[in-house]
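Colleague: pasting the structure only:
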């Protein structure tokens, strides 16, 4: 049976979005992985399934490129708001509020969590400065913005070999649900960021990575809110104060609409 899908991206972080609110879809890790394959499927960083919600306008479920289901995705949230006009999204990482502002979309994520068991970590550690190191990367901040992140501040994020360090950090036993790895520099008050996303690898942009890194930079007084976060795919503006939700604003692009036979990939 053919189903309509939408190809979208937020700053190059790309998604396949399937609306299953009226006609349900049984999504499995194997099917999500097959659809995300850039050679044999449609191709995307994450697959997004929209379902009915009793607590928000839309329920959004997210599968990474490797087929693993995850809790939250900031860039996908902005794309779903742009596509559906929804003002609220139910996600595994909490309720997300959203709205459009001209050519940009802003979403508001729940306040970040810093407790070791909320990130989560395997055992208690100081999440503001983990006593861990991987090569040149050491003492990151760990936090959750609906999904788990590490943030490393370095002199120049471009010099870090994330393609080799990213997988080893993502799968370290210290992180029972794996973890997203952010390497950032602060220059002239702006953040310059590269992210290794768990289950997807290096991406052109990461919305929750931008949020986590902005929170870490503001908490450590390396910059002020609001702050611009520069990634390979473009720029997001993040606003946050302790105890408040995290607001993230940027573009969301609809690339094309197509149809696909899901049974052929099952």
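Modeller: That came in fine, so what should we check first? Predicted model, so just to flag it, every value in this text is computed and none were measured.

Colleague: alpha carbons only for contacts and neighbour counts from here, please
Modeller: Will do.

Colleague: so which elements touch the top helix by length along the chain?
Modeller: Secondary structure of the chain read by DSSP state H shows that its longest helix is helix 207-219. Applying 3 or more CA pairs under 8 Å, 6 or more residues apart in numbering; DSSP states H and E, we find helix 207-219 packed against helix 74-84, strand 141-144, strand 148-153, strand 180-187, strand 190-197, strand 227-231, strand 234-239, strand 246-250.

Colleague: use this one as the comparison:
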């Protein structure tokens, strides 16, 4: 079966075009784990499927490296948008993509690697994240004790859940230890992505992420959007202006616009194309 490996700021996935060739549902989780394996598979942060949709122009499904299904992926959306335009599967440069986290609009800049995505409105209520506690309340810089240590969390859903922590130095913070503790905390019934943020002079921010189901990755676009929302909610940067988010894999431009929508714009690029033996990789 043909595959394409793409990345958005180093956040890389194996993409399968299933617009005309479906795969068996019960094998999808195992396939995601198999192709993501760096030793016995192709190696990636996960797997993304491009599918037909009954309510949008296209549909996207995201599977993490551990086989769990995600609700949204901002880097993946940009890559899918570029793939569809480059492979002449769409006649226009702006179109809609259905995800488990909702429908988003994607705009591809022809002749470049840059793609802009309207991620919709951020969700702040605990019931929408989801997060334990009073359903209609929000979590903005609130202290929680996890594994005996206190962390101040700001929680945002951008189609998938994010817990944001502000730190002085994102490189020095022990994300590899703290990330899984918060991800699996009983506060979050569907687990959570954990982002650490340092706001710099001029409104730019440094950002690193622990992604649920994948661990530390080079970039997370929904997380970058959540980081900007959290920074604005905490009064650290101004609203309605582009913010440059510095991630290990590169920079992303994020804007909370006057219509309350979050826009993210950044790179989407090919790594390789190939063919994989599904039987061999699933039943090795």
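Modeller: Alright, I've got the coordinates. Quick caveat: nothing in here was measured; it's all calculated off a predicted structure.

Colleague: ok, back up a step: quick one: closest of the helices and strands packed on helix 207-219 of structure 1 to residue 265 of structure 1.
Modeller: Of all those, it is helix 74-84 that lies closest to residue 265 of structure 1, at 22.8 Å by CA to CA.

Colleague: if we can go back for a sec, turn the helices and strands packed on helix 207-219 of structure 1 into TSV, including mean neighbour count.
Modeller: What follows is those, written out as TSV (neighbours: other CA atoms under 10 Å):
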stretch	mean neighbour count
helix 74-84	25
strand 141-144	26
strand 148-153	26
strand 180-187	24
strand 190-197	25
strand 227-231	22
strand 234-239	21
strand 246-250	24
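
Colleague: just put these in CSV and tack on distance to residue 117 of structure 1.
Modeller: Formatted as CSV, those follow (distance: least, CA to CA, whole Å):
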stretch, distance to residue 117 of structure 1
helix 74-84, 22
strand 141-144, 10
strand 148-153, 11
strand 180-187, 16
strand 190-197, 20
strand 227-231, 27
strand 234-239, 25
strand 246-250, 20
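
Colleague: go through those and name the closest to residue 33 of structure 1.
Modeller: strand 190-197 (15.3 Å).

Colleague: what's the closest one aligned against in structure 2?
Modeller: With TM-score structural alignment applied, strand 190-197 of structure 1 matches the range 204-211 in structure 2.

Colleague: show me what that stretch is in contact with.
Modeller: With contacts defined as CA atoms under 8 Å, 6 or more residues apart in numbering, stretch 204-211 of structure 2 is touched by 170, 175-176, 179-180, 192-200, 216-220, 223-224, 227, 243-248.

Colleague: residue contacts, residue 246 of structure 2?
Modeller: Counting by CA under 8 Å, 6+ apart, residue 246 of structure 2 has contacts 204-207, 252.

Colleague: whoops, I mixed them up, residue 122 of structure 1
Modeller: 173-176.

Colleague: the same query, at a cut-off of 10 Å, please.
Modeller: With contact set as CA atoms under 10 Å, 6 or more residues apart in numbering, residue 122 of structure 1 has these partners: 116, 172-177.

Colleague: of those, which are reproduced in structure 2?
Modeller: Listed in the original numbering, those still in contact in structure 2 are 116, 173-176 (both residues aligned by TM-score structural alignment, their matches' CA atoms under 10 Å).

Colleague: looking at those, spot the one nearest residue 13 of structure 1.
Modeller: Nearest member of those to residue 13 of structure 1, counting by CA to CA, is residue 175, at 24.0 Å.

Colleague: if I look at the residue nearest the centre of structure 2, how far off is residue 281 of structure 2?
Modeller: Nearest to the mean C-alpha position of structure 2, by CA atoms, centre = their mean, lies residue 73 at 3.2 Å. Between residue 73 of structure 2 and residue 281 of structure 2 the distance is 25 Å, computed by CA to CA, to the nearest Å.

Colleague: so which elements touch the one helix or strand residue 150 of structure 2 maps to?
Modeller: If you go by DSSP states H and E, residue 150 of structure 2 is part of strand 149-157. Packing contacts for strand 149-157 of structure 2, counted by 3 or more CA pairs under 10 Å, 6 or more residues apart in numbering; DSSP states H and E, involve strand 142-146, strand 161-166, helix 175-183, strand 193-199, helix 221-233.
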